[in-house]
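J.: Below: sequence and its predicted model.
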Amino acid sequence: MRVIRQLSTSRRLLQSLIQKQKYQATTYARPHDLILSRGKNAMLYDDVNNKEYIDFTAGIAVTALGHANPQVADIMCKQSQKLIHSSNLYYNEECLKLSENLVEATKSFGGQYDSSRVFLCNSGTEANEAALKFAKRYGILKNPSKQGIISFENSFHGRTIGALSVTSNPKYREPFGSLIPGVEFLNINDELTKLDQQIGSSKDKVAGLIVEPIQGEGGVFPIPLDTLIGLKKICEDNDVIVIYDEIQCGLGRSGKLWAHSYLPKEAHPDIFTTAKALGNGFPIAATITNEKVNSILKVGDHGTTYGGNPLGSAIGNYVVDVIADQKFLDQVVDKGSIITDRLRKLQKRFPEQIKDVRGKGLMIGCDFSEAPSKIVEAARDAGLLIITAGKTTVRFVPALTIENDLLEKGLDIFERAVEKVYN
């Protein structure tokens, strides 16, 4: 009788929560009967339905140090009792420390060698908005008509109007009509000579170029290092500011602190952006610049009310301290190898269905010959949460702290889901 009463109570609660979904804006497609209650590292729990899931999504590459991280919870508790917010009118200790941490860790771990200044904000799209504004400011001071932005096909940089303007997918752009003018989308796979000609012919009109070192939402495509090296040279020759969007691929996700840490310093950006993992779920982001960019900024050129708040900054300091450690980064590479090895073996079993396995570190794409929605659903039914990228790619972005045995167990479920769909 007790079990029956519990089931009845759970059903009533589920129906009540489903009813409340009518108050949500119609902007997401979500399974209506999956209601998450809590998490622990790479596990998520739906207590309403008494289900548990291995999580290969990490909140879309956000909870890099795991769900309900006890150290993050402790920091939030202690800092919230001291100071949560003080506005950008005053300095606070945690904000200053985080700015220093980001710059010094970047230099120490092979990132932007001339990194100098940090603008703290609240989300990836905000960080990219700041980067675009800084680049346009630089260009306009050189020449009033030099304010265009180069972006690339298959890119994703955010949903606000400025960031959306440099996001290539028409599905995201076209419903909103006229966006920011002067944006041109190039093909990142074109020969460098063609890209050189395209950028050079517009050098008097182009202020900045923005690119993801690993394209995320577009399907997990690592940009060849030679391409990024060549692009930086082209931009330097034409006095174009280079922005690397490391919102998803940064902070250890690629197996290095930054995805551009794989590059020699002559290919480092003038600006790069980070968010997602920086707060491990708490909203915080950063735009990091060199002095070339900072030198043209004046007080009042940009701002944000919540950016650099003590609570977010305290969490960011902890995240940077944990990830900026070579042993930690090495284990990210090792875990990534476990995934890619298993997926390539699976590809040999299903060569017609699995076209490619690509990525770096714990940002890996398994590309199918068709939309993998049935695989996502079959995996979820069996207790594994995975997400897609682009039209045909399953994206693997688990917590960087996922236990190896849990990783293997999740891959077992994924293999069975593929077998179920294709056998």
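T.: Noted; the coordinates are in hand.

J.: switch to C-alpha atoms for all contacts and neighbour counts from now on
T.: Fine.

J.: Please identify the buried residues of stretch 127-138?
T.: Residues of stretch 127-138 classed as buried by neighbour count (16 or more other CA atoms under 10 Å): 127, 128, 129, 130, 131, 132, 133, 134, 135, 136, 137, 138.

J.: What count of nearby residues applies to residue 250?
T.: 28 (other CA atoms under 10 Å).

J.: residues in contact with it?
T.: 257, 258, 259, 274, 277 (CA atoms under 8 Å, 6 or more residues apart in numbering).

J.: still on that earlier bit, take the buried residues of stretch 127-138 and keep only those in strands.
T.: Using DSSP state E, no member of those falls within strands.

J.: Including distance to residue 112, could the residues you listed go into CSV?
T.: Below are those laid out as CSV (distance: CA to CA, whole Å):
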residue, distance to residue 112
127, 17
128, 17
129, 20
130, 18
131, 15
132, 18
133, 20
134, 17
135, 17
136, 20
137, 21
138, 19
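
J.: Could you list which of those belong to helices?
T.: Judged by DSSP state H, the subset of the buried residues of stretch 127-138 located in helices is 127, 128, 129, 130, 131, 132, 133, 134, 135, 136, 137, 138.

J.: Let me know the closest of those to residue 317.
T.: residue 127 (17.5 Å; CA to CA).

J.: my guess is that closest one meets residue 286, correct?
T.: Yes: using CA atoms under 8 Å, residue 127 is in contact with residue 286, at 5.7 Å.

J.: can you pick the most crowded of the contacts of residue 250?
T.: residue 277 (33 neighbours).

J.: Doesn't it belong to a helix?
T.: Yes: using DSSP: H, G, I helix; E, B strand; the rest coil, the assignment for residue 277 is a helix.

J.: That one against residue 246, yeah?
T.: No: in this structure residue 277 lies outside contact range of residue 246 using CA under 8 Å: 10.4 Å.

J.: in stretch 292-307, what's buried?
T.: Per 16+ other CA under 10 Å, stretch 292-307 contains these buried residues: 293, 294, 306, 307.

J.: any idea how far residue 287 is from residue 297?
T.: 13 Å (CA to CA, to the nearest Å).

J.: alright, now check it against this:
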Amino acid sequence: MNVTRDLFNDVMVPNYSPSAVIPVKGLGSRLWDQTGTEYIDFAGGIAVNALGHCHPELVKTLKHQGETLWHLSNVLTNEPALRLAKKLVDATFAEKVFFANSGAEANEAALKLARRYALEQFGEHKNQIIAFNQGFHGRTFFTVTVGGQASYSDGFGPKPGNIDHLDYNDLASLESMISDKTCAVMIEPLQGEGGVVSPSAEFIKGVRALCDKHNALLIFDEVQTGVGRTGDLYAYMGLDVTPDILTSAKALGGGFPIAAMLTTTAIASHLKVGTHGSTYGGNPLACAVAETVLDIVNTPEVLSGVKQKALLFRQGLEAINQKYDCFGEIRGKGLLIGAVLSEKFAGRARDFLVESANEQLMCLVAGASVVRFTPSLIISDEDIKQGLVRFERAVAKVVNG
């Protein structure tokens, strides 16, 4: 069969508009397309390929598990799921784990749990969910409504109710909106899709304090920030703020679909038998791979390496900016980096992405005015330097028209 980009238009639903480039092979932080052209990958499958492409340990685990046990359903448990859950519990604040297949599903579970907990502990009046403008929590109807970009949830009929949005980093607004009717506050401990925005220490600690004051659960969506991305295993650890519920996906499987919702025993007890479920959640294939990812990432070498590589990345971007003066700010934490376009280039992030691909570099955007980088956590320093050379060529093309 002749597989071309045109075939996409023939057979796929048109909700995506993928690049003309079709990668066929990946290794480490490099990709090759159908013509054999090689790319450096600074996108990492949107913060998913935490250990790059085809990491030998992950390949080995997948092959072994693939010859052992694939699927059971949750009528039965399995060893990889139990081992992974134990390791997540041991490594975090959590005492209980629920497995799903995607960040959206983990967030859906978190929101359902928060509503259930509030209903059973306090009564029907306690059902308000507060989230933040430009936040992103997934594409199910519940999670996309909690997400702070109405354009993603408009046009599908009546939305789930009692969900309110505030500006990120605006503690005064939260203070005026939160009440004893609030069941949960859902927040990214560093906004990803919304432009790579870090919380101020005062803000994030204030959110925790207000949740405590009003008996509201604090949900951290760590789908993008989790599993080493910020230089801590989970971003909450670097903020010195502990949530009640945490969601993890993306990097957790290193490219294999898996997600987890983590919480305490007391809160988890409200998802009694039959209240929630997932056919594939916790399947042995995904859990085996994720266990290997966690074993590799949750080490001092990898986590301190993220911080060191982030510095190299930022220095390179600053050097490019000194020449071309196109960024107003380089922001983010660890290897979740946003280059914010200056006023002159506002709204043109996609141009930088397209020219980067023309220069054999894969990167991302976070909104119309931020170029986003989420490479492998173990990308070599050489690949960072070489990738930035390619990025500089792309920047020169955009800037010089």
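T.: Arrived safely. No experiment lies behind these values; they were computed from the predicted model shown.

J.: quick revisit: which of the buried residues of stretch 127-138 of the first structure lies closest to residue 400 of the first structure?
T.: Distances from residue 400 of the first structure to these, taken by CA to CA, are shortest for residue 127, at 22.7 Å.

J.: quick one: what's aligned to the closest one in the second structure?
T.: Residue correspondence to the second structure (TM-score structural alignment): residue 127 of the first structure is matched to residue 106.

J.: The nearest residue to that match once chain neighbours are set aside: what secondary structure?
T.: Leaving aside its sequence neighbours, residue 106 of the second structure sits nearest to residue 261 (CA to CA, 6 or more residues apart in numbering; 5.3 Å). Three-state call for residue 261 of the second structure (three-state DSSP): strand.

J.: quick revisit: Serialize the contacts of residue 250 of the first structure to a markdown table and add fields for secondary structure and distance to residue 27 of the first structure.
T.: Below are the contacts of residue 250 of the first structure laid out as a markdown table (DSSP: H, G, I helix; E, B strand; the rest coil; distance: CA to CA, whole Å):
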| residue | secondary structure | distance to residue 27 of the first structure |
| --- | --- | --- |
| 257 | coil | 33 |
| 258 | coil | 31 |
| 259 | helix | 31 |
| 274 | strand | 24 |
| 277 | helix | 23 |
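
J.: center of the second structure, which residue is that?
T.: residue 224 (1.6 Å; CA atoms, centre = their mean).

J.: contacting residues for it?
T.: 47, 48, 192, 248, 249, 250, 251.

J.: Need the counterpart of the fourth one in the first structure.
T.: Translated: residue 248 of the second structure. Looks like residue 248 of the second structure aligns to residue 274 there (TM-score structural alignment).

J.: what's its match in contact with, if anything?
T.: 124, 127, 245, 246, 247, 248, 250, 251, 285, 286, 287.

J.: quick one: the aligned partner of the fourth one in the second structure and residue 13 of the second structure, what's the gap?
T.: Yep, that's residue 246 of the first structure we're talking about. Aligning on TM-score structural alignment places residue 246 of the first structure opposite residue 222 in the second structure. Residue 222 of the second structure sits 29 Å away from residue 13 of the second structure, going by CA to CA.

J.: Compare neighbour counts for the two and give me the winner.
T.: It is residue 222, of residue 222 of the second structure and residue 13, that has more neighbours when counted by other CA under 10 Å, with 27 against 9.

J.: doesn't residue 361 make contact with residue 222 of the first structure?
T.: No: under the criterion of CA under 8 Å, residue 222 of the first structure is not in contact with residue 361, lying 11.0 Å apart.

J.: With adjacent residues omitted, what lies nearest to residue 343 of the first structure?
T.: Sequence neighbours aside, residue 357 is the residue nearest to residue 343 of the first structure in space, at 6.9 Å (criterion: CA to CA, 6+ apart).

J.: quick one: residue 194 of the second structure and residue 175 of the second structure, what's the gap?
T.: Here residue 194 of the second structure is placed at a distance of 22 Å from residue 175 of the second structure (CA to CA).

J.: repeat for residue 389 of the second structure
T.: 46 Å.

J.: Check residue 122 of the second structure too.
T.: From residue 122 of the second structure across to residue 175 of the second structure, the span is 21 Å (CA to CA).

J.: so stretch 204-212 of the second structure matches what in the first structure?
T.: Residue span in the first structure matched to stretch 204-212 of the second structure, by TM-score structural alignment: 228-236.

J.: That stretch vs the second structure, average offset?
T.: Average distance, stretch 228-236 of the first structure versus aligned residues of the second structure after superposition (mean CA distance after the TM-score superposition for the first structure): 0.6 Å.

J.: Need the residues that contact that stretch.
T.: Stretch 228-236 of the first structure is contacted by residues 192, 195-196, 199-200, 209, 213, 241-242, 263-264, 266-269 when judged by CA under 8 Å, 6+ apart.

J.: Go again with 6 Å.
T.: Residues from elsewhere that reach stretch 228-236 of the first structure (CA atoms under 6 Å, 6 or more residues apart in numbering): 196, 267.

J.: before we move on, what about stretch 92-99 of the first structure?
T.: Contacts of stretch 92-99 of the first structure (CA under 6 Å, 6+ apart): 118, 308, 310, 313, 314, 317.

J.: Give me the aligned partner of the fourth one over in the second structure.
T.: It refers to residue 313 of the first structure. By TM-score structural alignment, residue 313 of the first structure lines up with residue 287 in the second structure.

J.: same check, this time on residue 262 of the first structure
T.: Aligned by TM-score structural alignment, residue 262 of the first structure pairs with residue 238 of the second structure.

J.: how close does the residue lying closest to residue 46 of the second structure once chain neighbours are set aside sit to residue 366 of the second structure?
T.: Leaving aside its sequence neighbours, residue 46 of the second structure sits nearest to residue 374 (CA to CA, 6+ apart; 6.3 Å). Residue 374 of the second structure sits 11 Å away from residue 366 of the second structure, going by CA to CA.

J.: Which stretches in the first structure count as helices?
T.: 2-20, 58-61, 70-80, 93-108, 124-142, 161-165, 170-173, 192-200, 225-237, 291-294, 310-323, 326-349, 373-381, 404-422.

J.: Next, format those helices as TSV and append distance to residue 44 of the first structure.
T.: Formatted as TSV, the helices of the first structure follow (distance: least, CA to CA, whole Å):
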stretch	distance to residue 44 of the first structure
helix 2-20	17
helix 58-61	10
helix 70-80	15
helix 93-108	29
helix 124-142	24
helix 161-165	31
helix 170-173	29
helix 192-200	45
helix 225-237	36
helix 291-294	42
helix 310-323	21
helix 326-349	20
helix 373-381	12
helix 404-422	12
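
J.: Great, nothing more from me.
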